[in-house]
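**Q** okay, structure incoming, though there's no sequence with it:
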């Protein structure tokens, strides 16, 4: 096993691993800021095609400036390894929330969709198509905000990239290997939105061929979707890409108009509150969970510094911890029982010299500590991977 570490960082623990590599939590020596380091596996690092794609993911992240997308700190490549160093967002995957709690409610579904769509909008504005939007690649933080992660199979708008993605969320044209387009990302985001509303994927099948046929031919699913939100589902999952919003920014504008008309101007605040309540009930899934003191009898409490609103920055066992934890859980319970209102990159690159970084960015204090979400399907990145399931 390759034990190479990125110079200037101390690795703390592994967050996930798969055939394509591993993701570890690390700390930057100069600032003490926690980061996520995505290592490309040794086998794939010697494959020029995979290495090219991995470099492309780093360039893509470096070009995106959005609070709704994981931030790149640097890309480092040397004789012994290649790694992407990026922001460590202290959040849980939307998939974990759905698995644990089922449907999240209309306002929470709208809030998580809006946040991650803004991440897509930043990518689309840069000419990049994500191609793998799914609950595993959307993170929800302790304050209910959301971020889009894992651009491992992203491609330029119009690129003739090989067909790739996660079958349950792939647009009809994506199955046929059509050029990458923002409209396919809109379809996948809407399919995820449908799952947030209903607790189930839009289409299921016993095999890939049947699943592909359902995405291509079955009517847009509408069962259990609140009536005010049906236009969003119908528009975002239209069979023909030209019948969907052309890119994420247009879909965000449509979402905001419909959400405000249906649930009032405070819909997003309430939705994020519910997401925060759901996330706080899964404390051990946060990357910061390892910060708490060892010992099975310790009770965890949060300690936020001045201006900290992003999440659980540290865990401190102390005499007041029981009361603090009870208060957090009581708030979560109250929010949960409150009824919802009615209603790669392309382009080649020459081999880099030993331990050469493609960026000069270093972690700055105040970065929001993101667990890279597991990625399914054909991905060239180092996120934990698993065979796609229908």
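**A** Nice, I can see it. Quick caveat, the model's predicted, so the values are computed rather than measured.
**Q** C-alpha only now, for contacts and for neighbours.
**A** Noted.
**Q** now do the helices in the chain.
**A** Ranges of helices in the chain, per DSSP state H, are 42-45, 48-63, 94-101, 106-125, 172-175, 182-198, 208-217, 230-236, 248-263, 267-280, 321-337.
**Q** show me which residues of the first one are buried.
**A** Meaning helix 42-45. Within helix 42-45, the residues scored as buried using 16 or more other CA atoms under 10 Å are 42, 44-45.
**Q** excluding residues flanking it in the chain, which one is nearest residue 251?
**A** With CA to CA, 6 or more residues apart in numbering as the criterion, residue 251 has its nearest non-adjacent residue at 5.6 Å, and that residue is residue 245.
**Q** wait, that neighbour touches residue 235, no?
**A** Yes: with contact defined as CA atoms under 8 Å, residue 245 and residue 235 form a contacting pair (7.1 Å).
**Q** between those two, who's got more neighbours?
**A** residue 245 (23 against 19; other CA atoms under 10 Å).
**Q** from residue 117, how far out is that one?
**A** Between residue 245 and residue 117 the computed distance is 12 Å (CA to CA, to the nearest Å).
**Q** mutual contacts of those two, please.
**A** Listed as contacting both residue 245 and residue 117 by CA atoms under 8 Å, 6 or more residues apart in numbering are residue 251.
**Q** residue 130 is in contact with residue 151, isn't it?
**A** Yes: in terms of CA under 8 Å, residue 130 counts as a neighbour of residue 151; the distance is 5.9 Å.
**Q** alongside the first one, take a look at this:
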């Protein structure tokens, strides 16, 4: 007999279906005792016939009910009725992150950082209680219309989303969001959730999962071996600092990921504070209400901001070619239909001799980029690539490697100077003068920040370290004093033999030859007389 949706389930009044899957159905319901709308998830009869599934379901529900955090979906209870087992939980009226991505496509970096911070805070609360989610993905991040972000389905949806591969019992989770250790069926800790969160945030920025294929086994192999494509290559407007954070979350070695979800949330919050123009929660609410409009308004605002800055820098005559071009490039990138930005970019590129389109790498750059894929944070390789790209007048590649270098915590003053010189204007003597960093000057005596992060629309800045001189040449070794015996006689030193230039020696030989010829001629005249 076909399964029918009940009108009442466990005392809750069922109003409509929110979502339906192969293992469960979720309803919008009303709790008359509490006087509020809730969500009720009912396990379908075919899933309820599996005793092992029901035992695991009840165990995970008990764990989830112990978690209480603003970024974890609240569970109000569970039970068994004639219509089947069910759980009552908080209603997330904004849908899931998967729904948002399907509507909006790639999200702005500030929105992704806000999402990431909220998800990581929820995971931190779970990890503190010894709970590892094991199935972080966009479907399990629920949203509320007022901008709330909730982590849901701790250990439940991993069974609901089982694939043929998952049913073997060796691997549990959704393949395209698994961590490497999860793909290898190894014991999992909190770091596994960090990797899965990194995959999810990468998808939010790039618009696609970096590992997903049509074949689960191939997907798992990609997770183990593939380094995701650079986010700069996907969208050059994504700040390098955001890409660095995701690179750490997506490290194949769990020991190279952030030490905890709480630490990753703090790092994300610091980036969010630097990149956002206003309250991030308010911007996220606007994005949820109308994704298309929010993205369009943001793009127009940033395009105009970068265009105005490019005009001001051009009028001042104080900016380098690279800084000017970058502002014009961002104005064009954010507003492809902005004719003034496009014209300015073309004019500046022509005058600076740069090419700004997507260019294939030269053989040498391709070789260095292959090495960089194995060591993406090598200052030496990044500096070589930036200099070579600049030499080849490949503007986009030059900026890609420069911005990555600027975001790295480089300690060596010499390397920092070399990085600054990549986009600096020369002074009268040809020495690089870094562009001034954005924001107010540091207080007297305060140490400059080694990692300036340019917010959206802020001027490009070279590393903000104090000016440093190039590495000094080694001082000459002191001349050893002469050994003194019992009867030392000090003799005056001989003057060094003075070498004459080769041209002087040749001149003397010519004079002597002329004198000899004159003597021979005089003798011949005497003989003739």
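**A** Thanks, I have it. Remember, it's a predicted structure, so these values are computed and weren't measured experimentally.
**Q** superposed, what's their TM-score?
**A** The TM-score (TM-score structural alignment, normalised by the length of structure 1) is 0.67; 288 aligned residues with a CA RMSD of 2.6 Å.
**Q** which one is residue 229 of structure 1 nearest to, not counting chain neighbours?
**A** Residue nearest to residue 229 of structure 1 in three dimensions, not counting chain neighbours: residue 258, with 7.2 Å by CA to CA, 6+ apart.
**Q** trace residue 86 of structure 1 over to structure 2, please.
**A** Matched to structure 2 by TM-score structural alignment, residue 86 of structure 1 sits across from residue 89.
**Q** so what's its match up against?
**A** 38-41, 73-77.
**Q** return the residues in contact with the residue lying closest to it once chain neighbours are set aside.
**A** Distances taken as CA to CA, 6+ apart put residue 75 closest to residue 89 of structure 2, at 4.2 Å, once the chain neighbours are dropped. Applying CA under 8 Å, 6+ apart to residue 75 of structure 2 gives the contacts 64-65, 87-90.
**Q** now render those residues as a markdown table, adding distance to residue 202 of structure 2.
**A** A markdown table is the format used below for the contacts of residue 75 of structure 2 (distance: CA to CA, whole Å):
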| residue | distance to residue 202 of structure 2 |
| --- | --- |
| 64 | 27 |
| 65 | 30 |
| 87 | 32 |
| 88 | 32 |
| 89 | 29 |
| 90 | 28 |
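**Q** quick one, which of those residues are buried?
**A** Buried by 16+ other CA under 10 Å: 64, 87-90, out of these.
**Q** number of residues surrounding the residue nearest to residue 229 of structure 1?
**A** For residue 258 of structure 1, the neighbour count with other CA under 10 Å is 18.
**Q** and residue 525 of structure 2, by the same measure?
**A** Around residue 525 of structure 2 there are 10 other residues, counting by other CA under 10 Å.
**Q** do residue 219 of structure 1 as well
**A** 12.
**Q** now the terminal residues of stretch 11-26 of structure 2, how far apart.
**A** Note: stretch 11-26 of structure 2 ends 16 Å apart using CA to CA.
**Q** equivalent range in structure 1 for it?
**A** Taking TM-score structural alignment, stretch 11-26 of structure 2 hits residues 8-23 over in structure 1.
**Q** may I see the buried residues of the matching stretch?
**A** 9-11, 15-17, 19-23.
**Q** turn those residues into TSV, columns for distance to residue 194 of structure 1.
**A** Shown next, in TSV, are the buried residues of stretch 8-23 of structure 1 (distance: CA to CA, whole Å):
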residue	distance to residue 194 of structure 1
9	40
10	41
11	38
15	29
16	28
17	29
19	30
20	30
21	31
22	31
23	30
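**Q** nearest to residue 241 of structure 1, of those?
**A** residue 20 (31.3 Å; CA to CA).
**Q** quick check: the gap between the match of residue 86 of structure 1 and residue 73 of structure 2.
**A** For residue 89 of structure 2, the distance to residue 73 of structure 2 equals 7 Å [CA to CA].
**Q** again, but for residue 281 of structure 2
**A** 18 Å.
**Q** okay, these two: which has more neighbours?
**A** A side-by-side neighbour count of residue 281 of structure 2 and residue 73, using other CA under 10 Å, places residue 73 first with 26 against 16.
**Q** so what does that one match up with in structure 1?
**A** By TM-score structural alignment, residue 73 of structure 2 lines up with residue 70.
**Q** and the gap between that match and residue 35 of structure 1?
**A** 11 Å.
**Q** now swap in residue 324 of structure 1 and tell me
**A** For residue 324 of structure 1, the distance to residue 35 of structure 1 - CA to CA - is 28 Å.
**Q** of the two, who's got more company?
**A** residue 35 (28 against 16).
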